[in-house]
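Colleague: Sequence and predicted structure are below.
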Amino acid sequence: MNKDLSAIRQIRLGDELRAWRLENNKTLADMTAGLKGWSAGRLSRIERALQPISATDLATLLDHSGVTGQEREDLESLLGASPPKQWWRDLDFANSITAAFSEYLALEADAAQMLNYFPSAFPGLVQTEGYAKEMIAAGLSAPNEEQIETATEVRMLRQRRLTEDPTLALEAYFGEVALMVAGDHKVLADQIRHTIKVAQYPNVTIRMIPLSAGRQGILTSGLVLMRFPDDPEDGFVFIEAVGGMLPRRTGRDVRRAERAFSRLHRCALSPEDTITALERKLEELT
């Protein structure tokens, strides 16, 4: 078993600490009262996976709270020796990345497999720089030029997961409408060429949902399902919403996402037919 404190483990440790606290009718203040170096705020940040916790500090907290037996073993089993991967921390604009997006980036950095669907655009991990700028600029938040450049650079850096070890296994779906929406035909043509190239990677599968699939091939929002090497049977779901991607952590949400992707798989063109459709569109544009 991987002994690093992956992002998914840090999140689950925080969730389990909070669940134990609520089940035992304790407030944040109750849990930390009289505990040197601790505060309600610190424990809240740990529960929300915004701050890591060392093995020593976890033991101190569990001793103070009287957590013993199997419950203690389960909590300690989630803790490892190293912090989660946070590659963006060294970037000049790291302080502009929100806590919610940091969680997404950390999970993506740890994931072994990702299933990705966007109804009207090519998924971020296969976007060109020009296409990414168009998509980001079209966002509801009306970002300025600096914000667009920053967000685009982060998106380009994220794509290293597709080519650097350990590579991410990506199964990406996009709606045919993505071929019909473009601010600049050259940008769209470059995006199609790049998508065809990325589709040749051994760890990447790209499939288009044709308009002919009808309602069965349409989800109301973008959807991401991540799976992790130290927890291959479970996963973590994000659903596209105004302002970002909303996390969904429960097993029920994972099962729903699995069913949604099964439906998309049935409605989608094969990888080969997807490339044929992309090549046909490219001929129209050039």
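Modeller: Now that the structure is in, tell me what you want to look at.

Colleague: switch to C-alpha atoms for all contacts and neighbour counts from now on
Modeller: Will do.

Colleague: Relative to Arg158, how far out is the residue most central in space within the chain?
Modeller: The chain has Tyr104 as the residue nearest its centroid, 4.2 Å off, counting by Cα atoms, centre = their mean. Noted for Tyr104: a distance of 11 Å to Arg158, by Cα to Cα, to the nearest Å.

Colleague: ok, now Leu115?
Modeller: On the measure of Cα to Cα, Leu115 and Arg158 end up 15 Å apart.

Colleague: Any buried residues in the longest strand anywhere in the chain, and which?
Modeller: When secondary structure is assigned using DSSP state E, the longest strand within the chain turns out to be strand 231-241. Of the residues in strand 231-241, those buried by neighbour count under the rule 16 or more other Cα atoms under 10 Å are 235-240.

Colleague: What helices and strands are in contact with that strand?
Modeller: The elements that strand 231-241 packs onto, with contact taken as 3 or more Cα pairs under 8 Å, 6 or more residues apart in numbering; DSSP states H and E, are strand 223-228, strand 244-248, helix 251-267.

Colleague: can you rerun that using 6 Å?
Modeller: Under the contact criterion of 3 or more Cα pairs under 6 Å, 6 or more residues apart in numbering; DSSP states H and E, the helices and strands touching strand 231-241 comprise strand 223-228, strand 244-248.

Colleague: Below is an additional structure, to be compared with the one above:
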Amino acid sequence: MRHIPVVRRQRLGDELRRLRRSAGLTSDQTARLLGWHQSKVSRIETGVSGVRDGDLAALLDALGIEDPRLRSLLRALAGTTDGAPGWWTAYRAVIPPTYRDFITLESQASTAHTLETTVVPGLLQTPAYARAVTRAALTGTPEGTVDSLAGVRLIRQEVLTRAAAPLRLHAVVDEAVLRREVGGPGVMRDQLRRLIELARLPQVRLQVLPFTAGGYAGLTGPFIIFSFSNITDLDLVILDHLTNSLYLERKEDLKAYRVAFRAMQAHALSTQDSLDLIAGIDDGA
């Protein structure tokens, strides 16, 4: 069983307790159904201990939880690996565990609020732009690995167009993102046009923070806030770094980042003005 941060174990325990109570079961009754000692249920629900793959599946069965999306999300929260593997497991050789965790959460999220200060958000990148970003960020990486990593980023984009409950993406990007010629003029021109195309999807809201906005809260770095519709109190902030990702789950952190994001949305251009700016940059390229 993988190490899971205490805050995450507590979140899982809170949710499992809520589901047990909704099922009309006491912890003693649940333990008897599973052939466990009551203290095992208590340790899981209080976050004192984690839960193994098979135990979580058995517990969810006992509670009558059949929703596959909820089960998958709870597995992601617990860090378990049971159940049908996600498509990303085929890329285990090239993506680290933290990135697999990120993809798992992204695939189950209902909404994502993201700020990007240096590059186009991964869910909105073209293939050529994705390869150029990956190549630049991971200097010296073999081309085959670069192609695989870029391919992962492109497959991730399917969350925006899936038939069932596509991810709602609210993206704020710094104007510098649009003017930095990643991959060269041709790659950037196609990327700008792709942004305009995707920004017209009803589930995508794209705003640009123009240079004239001056300083803003997100200048210290990009971040993403994931929200989930079928589980309570699971929202989290992810700060992406070159070699790792930092997960922030405390309520104080979530509040601070939500406030910062709303402030940036208020200072950013409207969606239409943002599209006009992107088109203008494209025309001048």
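Modeller: Looks like it arrived, so ask away. The shown structure was predicted, so the numbers you read here are calculated from the model rather than taken from an experiment.

Colleague: quick revisit: export the helices and strands packed on strand 231-241 of structure 1 to CSV and tack on distance to Glu73 of structure 1 and mean neighbour count?
Modeller: CSV is the format used below for those (distance: least, Cα to Cα, whole Å; neighbours: other Cα atoms under 10 Å):
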stretch, distance to Glu73 of structure 1, mean neighbour count
strand 223-228, 21, 23
strand 244-248, 25, 16
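
Colleague: Switch those over to JSON lines; also include distance to Leu264 of structure 1.
Modeller: Output for those, formatted as JSON lines (distance: least, Cα to Cα, whole Å):
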{"stretch": "strand 223-228", "distance to Leu264 of structure 1": "11"}
{"stretch": "strand 244-248", "distance to Leu264 of structure 1": "19"}
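
Colleague: between the ones you listed, which one is nearest to Leu22 of structure 1?
Modeller: For these, distance to Leu22 of structure 1 was read as Cα to Cα. The smallest value, 19.8 Å, belongs to strand 244-248.

Colleague: farthest residue from the center of structure 2?
Modeller: In structure 2, by Cα atoms, centre = their mean, Arg32 is the one farthest from centre (36.8 Å).

Colleague: Spatially, and excluding backbone neighbours, which residue is closest to it.
Modeller: Nearest non-adjacent residue to Arg32 of structure 2, counting by Cα to Cα, 6 or more residues apart in numbering: Gln38, 7.8 Å away.

Colleague: Surely the one you found is in contact with Gln29?
Modeller: No: when contacts are counted by Cα atoms under 6 Å, Gln38 of structure 2 is not listed as touching Gln29 (8.4 Å).

Colleague: now the nearest residue to Thr68 of structure 1 once chain neighbours are set aside: how far from Leu22 of structure 1?
Modeller: Distances taken as Cα to Cα, 6+ apart put Leu62 closest to Thr68 of structure 1, at 7.6 Å, once the chain neighbours are dropped. Here the distance between Leu62 of structure 1 and Leu22 of structure 1 works out to 15 Å (Cα to Cα).

Colleague: Please apply the same query to Asp90 of structure 1.
Modeller: The spacing between Asp90 of structure 1 and Leu22 of structure 1, counted by Cα to Cα, is 36 Å.

Colleague: Tell me which of those two has more neighbours.
Modeller: Regarding Asp90 of structure 1 and Leu22, a neighbour count based on other Cα atoms under 10 Å identifies Leu22 as having more, with 12 against 9.

Colleague: give me every residue that touches the counterpart of the residue nearest to the centre of structure 1 in structure 2.
Modeller: Tyr104 of structure 1 maps onto Phe102 of structure 2 when the alignment is built from TM-score structural alignment. If you count contacts by Cα atoms under 6 Å, 6 or more residues apart in numbering, Phe102 of structure 2 has none.

Colleague: The host helix or strand of Phe102 of structure 2 vs structure 1, average distance?
Modeller: Using DSSP states H and E, the element containing Phe102 of structure 2 is helix 97-108. Once superposed with structure 1, the aligned residues differ from helix 97-108 of structure 2 by a mean of 0.7 Å; criterion: mean Cα distance after the TM-score superposition for structure 1.

Colleague: in that helix, what counts as buried?
Modeller: By neighbour count, with 16+ other Cα under 10 Å as the criterion, the buried positions of helix 97-108 of structure 2 are 99-108.

Colleague: neighbouring contacts of stretch 189-198 of structure 2?
Modeller: For stretch 189-198 of structure 2, the external contacting residues (Cα under 6 Å, 6+ apart) are 126, 282.

Colleague: Tell me the gap between it and the middle of its chain.
Modeller: Taking the mean C-alpha point of stretch 189-198 of structure 2 and that of its whole chain, the gap between them comes to 22 Å (Cα atoms, centre = their mean, to the nearest Å).

Colleague: so where is it in structure 1?
Modeller: Mapping stretch 189-198 of structure 2 onto structure 1 (TM-score structural alignment) gives residues 189-198.

Colleague: The one helix or strand Leu22 of structure 1 maps to - contacts with which helices or strands?
Modeller: Under DSSP H and E, the secondary-structure element containing Leu22 of structure 1 is helix 7-23. Using 3+ Cα pairs under 6 Å, 6+ apart as the contact test, the elements touching helix 7-23 of structure 1 are helix 40-47.

Colleague: Report the buried residues of the helix it packs on.
Modeller: Applying a neighbour-count criterion of 16+ other Cα under 10 Å, one finds 42-44, 46-47 buried in helix 40-47 of structure 1.

Colleague: roughly how far apart are Asn158 of structure 2 and Leu167 of structure 2?
Modeller: Small correction: residue 158 of structure 2 is Glu, not Asn. Taking Cα to Cα as the measure, Glu158 of structure 2 falls 9 Å from Leu167 of structure 2.
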